[in-house]
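Novice: Output the structure for:
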Amino acid sequence: MLGAIEAGGTKFVLAVSDDDFNIIERVSIPTTTPVETFKKVFDFFDNYQVSAIGIGSFGPIDVNTSSDTYGYITSTPKTAWENTDFIGLMKDRYPVPMGWTTDVNAAALGELSYGAAKGKTSCLYLTVGTGVGGGAVINGEPLEGYGHPEMGHILVRKHANDSFDGNCPYHSDCLEGLAAGPAIEKRYDKKAQDMTDNKEVWEIEAYYLAQALMSYTLTISPEKIILGGGVMKQTQLFPLIRTEFDKLLNGYVQTPDLNDYIVPPALKDDAGITGCLMLAQRAL
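Specialist: Below is the predicted model of the structure:
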């Protein structure tokens, strides 16, 4: 039996499955303090004998296996979670193999194996919601080095019609500071879902996201780019992003047909938990 934790900044999704990833039970709990949240995590997994657990966590996290703080959530904006020894707490309770990466790397792994990038060897997954985070799988392996990708914090050019200063506490007008859901709402002082028909809102959003996708294409060259998260439920964004991306790239490098290159997640909201179950299997 496999266990999985998709640890998001808003909620944790917990699941157990058989060895073929057929989910036996799945629950969602709010992300509050570590003490409260881990109590609910333990209450769930204490009911099962899992052979391994895969964890995809919000970050930044330490993925460097030679580091003294491997398995920690580190300098997160969620201050209650700073320097939380996630893997240590889990291993104290469940001494089984554990897979550990970012929640977006896990989602990329899920989509590569069972979703929009099935049959490929590489893909990039970008989530655009409360924050902006990106993960990638290259040659079948989650992209990690000294640390892990923080794709939401690259710098982008400001749109000519955008006077918003940015919303990121670290960088102000990085991609997350300009394109995450809270940035859209602060820029216009309205909920994003109330501005579906406001063309300017989504043209500016597409401008920032297309710049980011161009940078990722030129540096990682994934076979597929998958855009998920709450903001991307505004499906009118996809053609706007593809058009802007094409304009910015200007034929410099070849890509697949953009309708098949920049796509929504096929697994929808199950990409992350699917990838976490795969991490558990790999940990075995």
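Novice: When you work out contacts or count neighbours from here on, use the C-alpha atoms and nothing else.
Specialist: Will do.
Novice: how near is the residue nearest to D173 when sequence neighbours are not counted to T274?
Specialist: Distances taken as Cα to Cα, 6 or more residues apart in numbering place G166 nearest to D173, at 4.2 Å, with adjacent residues excluded. Computed as Cα to Cα, to the nearest Å, the G166 to T274 distance reads 33 Å.
Novice: more neighbours, those two?
Specialist: Taking neighbours as other Cα atoms under 10 Å, G166 and T274 compare with T274 leading, 29 against 23.
Novice: so that one makes contact with G110?
Specialist: Yes: between T274 and G110 there is a contact at 5.1 Å, judged by Cα atoms under 8 Å.
Novice: Any idea how many residues pack against L112?
Specialist: Around L112 there are 27 residues (other Cα under 10 Å).
Novice: How many residues are close by I241?
Specialist: I241 has 24 neighbouring residues, counting by other Cα under 10 Å.
Novice: As a check, name the ranges of all helices in the stretch 51-200 of the chain.
Specialist: 86-93, 103-114, 175-179, 181-188, 199-219 (DSSP state H, counting those that start in this stretch).
Novice: could you redo the ones you listed as CSV and give each row distance to P30?
Specialist: Shown next, in CSV, are the helices of the stretch 51-200 of the chain (distance: least, Cα to Cα, whole Å):
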stretch, distance to P30
helix 86-93, 16
helix 103-114, 16
helix 175-179, 23
helix 181-188, 19
helix 199-219, 28
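Novice: how close does M214 get to I53?
Specialist: Counting by Cα to Cα - M214 and I53 are separated by 35 Å.
Novice: And the two? Which one has more around it.
Specialist: Neighbours were counted for M214 and for I53 using other Cα under 10 Å; I53 has more, 31 against 16.
Novice: hang on, isn't that one packed against L279?
Specialist: Yes: between I53 and L279 a contact is recorded at 7.5 Å, counting by Cα under 8 Å.
Novice: shared neighbours of these two, which are they?
Specialist: Common neighbours of I53 and L279, counting by Cα atoms under 8 Å, 6 or more residues apart in numbering, are M98, G99.
Novice: One more, please, to line up against the first structure:
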Amino acid sequence: MPGIGRFAGIELGGTKAITILAEGDRIIERHVEPTRDPGTTLTSLRNRIDAWQARTPLDGLGIASFGPLQLDPGKRGFGEMLATPKPRWSGAKVAGILTGGLDCPWRIDTDVNGAALAEYRWGAGQGCTSLCYVTIGTGLGGGLLIEGRPVHGAMHPEIGHLRLRRAEGDAFQGACPFHGDCIEGLVCGPALAKRLGMDPAQAPDDHPGWRHAASDIAELCGAILLTSSAQRILFGGSVATSRPFLLPWVRAQIVEQLGSYLPFLSPDSVEHIVQPAGLGTDAGPMGAIALAQAAATTPSI
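Specialist: Sure, this is the predicted structure:
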């Protein structure tokens, strides 16, 4: 049963990688290191897993990685990185290096699908059947759960690369190397640095660029609600959580834009629908543990 056993999890992010060891749902060991080139990073993570496995056999391993990833086991390159803006990581054999020859069940998914699963089981998504977890930091990603299961299909959701309606008067061209002014290219950390003309952490709260960023995030929330009918949208990541005024602005704009059309959306309900992730910075690592538990107990999530 989930909650019983010895599980290892890897949250492989674009900036840092976290390996955790858990007894059931309780983290007992944690290690953090920078995400460098694929060979150095993946070998270091694998060495940690091998050391834990040698000490006491693991019941499961979960890998929650930045993407995009090939997640179809029937496709060539399963578990590998697809084309990604992160230099040298396109084509990286993430699952192959981390699991090759490892004698325990394992599962790989996106970091945001993993975080969504963790929030569903232990965090602010408890009681929901559908939710979307959105992280805004170095990049922007979204994990989507329907009936408690991460969404997969032709690939996996790439919410960060939606191109949405822009606020009137906003001339910022965006910073995504693939799509320019997709939502990631508008509000992720590096994009905000260009948009605000300074380190976002140093930008004053009254900088007009924050209003445009809030408008973009509200458009993203509207697209998620209209397409997935998610019961909750949970935000994580440094950008989303570092400015307390952002989510109230986003909520107000969502209601203004969609409150007359979506019957479940009102000034009162929106605070429950759009909120910070409940697990904070542990959403990603615990997502990896949720994947490890799923690998140990079920043939598929």
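Novice: TM value for the aligned chains?
Specialist: With the length set by TM-score structural alignment, normalised by the length of structure 1, the two chains reach a TM-score of 0.96; 283 aligned residues with a Cα RMSD of 1.3 Å.
Novice: Can you find the partner of E150 of structure 1 in structure 2?
Specialist: By TM-score structural alignment, E150 of structure 1 lines up with E158 in structure 2.
Novice: Please report how far that match lies from V134 of structure 2.
Specialist: Using Cα to Cα, E158 of structure 2 is found at 11 Å from V134 of structure 2.
Novice: which one of these two has more residues nearby?
Specialist: V134 (27 against 14).
Novice: Return the residue of structure 1 aligned against the more buried one.
Specialist: So, by TM-score structural alignment, V134 of structure 2 is matched to L126.
Novice: Please apply the same query to D59 of structure 2.
Specialist: Residue mapping for D59 of structure 2 onto structure 1 gives S51, with TM-score structural alignment as the criterion.
Novice: residues contacting the most centrally placed residue in structure 1?
Specialist: Nearest to the mean C-alpha position of structure 1, counting by Cα atoms, centre = their mean, stands V104 at 2.7 Å. When contacts are counted by Cα under 8 Å, 6+ apart, V104 of structure 1 is found next to G56, Y125, L126, T127, G133, G134, G135, A136, G272.
Novice: surely the fourth one meets K233?
Specialist: No: applying Cα under 8 Å, one finds T127 of structure 1 not in contact with K233, separated by 10.7 Å.
Novice: Neighbour count: the two, which is higher?
Specialist: T127 (24 against 16).
Novice: Where do the strands of structure 1 begin and end?
Specialist: 2-7, 11-17, 23-30, 52-57, 72-73, 84-85, 98-102, 123-128, 132-138, 141-142, 225-228, 262-263 (DSSP state E).
Novice: do you know which of these lies nearest E176 of structure 1?
Specialist: strand 132-138 (5.1 Å; Cα to Cα).
Novice: could you check the angle helix 199-219 makes with that closest one?
Specialist: Here the directions of strand 132-138 of structure 1 and helix 199-219 differ by 30 degrees (axes from the mean of the first three to the mean of the last three Cα atoms, to 10 degrees).
Novice: mean shift between strand 132-138 of structure 1 and structure 2?
Specialist: Strand 132-138 of structure 1: mean distance to aligned residues in structure 2 after superposition is 0.8 Å, counting by mean Cα distance after the TM-score superposition for structure 1.
Novice: how far out from the middle of the chain is that strand?
Specialist: Relative to its chain's centre, strand 132-138 of structure 1 lies at 6 Å (Cα atoms, centre = their mean, to the nearest Å).
Novice: Then stretch 255-265 of structure 1?
Specialist: Taking mean C-alpha positions (Cα atoms, centre = their mean), stretch 255-265 of structure 1 and its chain are 18 Å apart.
Novice: just to revisit the earlier point, what residue of structure 2 takes the place of the residue nearest to the centre of structure 1?
Specialist: Checking with TM-score structural alignment, V104 of structure 1 has V112 as its match.
Novice: ok, now how distant is its match from A92 of structure 2?
Specialist: Between V112 of structure 2 and A92 of structure 2 the computed distance is 19 Å (Cα to Cα).
Novice: Ok, G153 of structure 2 next?
Specialist: 21 Å.
Novice: Then H31 of structure 2?
Specialist: 22 Å.
Novice: neighbour-wise, which of these two wins?
Specialist: Comparing H31 of structure 2 with A92 by neighbour count (other Cα under 10 Å), the higher total belongs to A92, at 20 against 12.
Novice: The more buried one - nearest residue in space that isn't next to it in sequence?
Specialist: A92 of structure 2 sits nearest to M81 (Cα to Cα, 6+ apart), 5.2 Å away.
Novice: What's the match for that neighbour in structure 1?
Specialist: Checking TM-score structural alignment: M81 of structure 2 goes with I73.
Novice: One more: A201 of structure 2?
Specialist: In structure 1, A201 of structure 2 lands on Q193 (TM-score structural alignment).
Novice: And its match, how far from V201 of structure 1?
Specialist: On the measure of Cα to Cα, Q193 of structure 1 and V201 of structure 1 end up 11 Å apart.
Novice: what do you get for G140 of structure 1?
Specialist: Counting by Cα to Cα, the gap from G140 of structure 1 to V201 of structure 1 is 36 Å.
Novice: Of those two, give the one with the bigger neighbour count.
Specialist: Per other Cα under 10 Å, whichever of G140 of structure 1 and V201 has more neighbours is V201, with 17 against 14.
Novice: what sits against the more buried one?
Specialist: I184, M195 are the contacts of V201 of structure 1 under Cα under 8 Å, 6+ apart.
Novice: So it versus K191 of structure 1, what's the distance?
Specialist: 11 Å.
Novice: Counterpart of I204 of structure 1 over in structure 2?
Specialist: That one, I204 of structure 1, aligns with H212 by TM-score structural alignment.
Novice: quick one: its match and F172 touch, right?
Specialist: No: the pair H212 of structure 2 / F172 is not scored as a contact, 9.4 Å apart, by Cα under 8 Å.
Novice: Same drill for these two, tell me which one is more crowded.
Specialist: H212 (21 against 17).
Novice: give me every residue that touches the more buried one.
Specialist: Residues in contact with H212 of structure 2 (Cα under 8 Å, 6+ apart) are A167, D170.
Novice: Let me see the contact set for I24 of structure 1.
Specialist: A15, V16, S17, D18.
Novice: Same check on K191 of structure 1?
Specialist: Here K191 of structure 1 is in contact with E185 (Cα under 8 Å, 6+ apart).
Novice: how close does it get to K11 of structure 1?
Specialist: Applying Cα to Cα to K191 of structure 1 and K11 of structure 1 gives a distance of 21 Å.
Novice: What of Y208 of structure 1?
Specialist: In terms of Cα to Cα, Y208 of structure 1 sits 27 Å off from K11 of structure 1.
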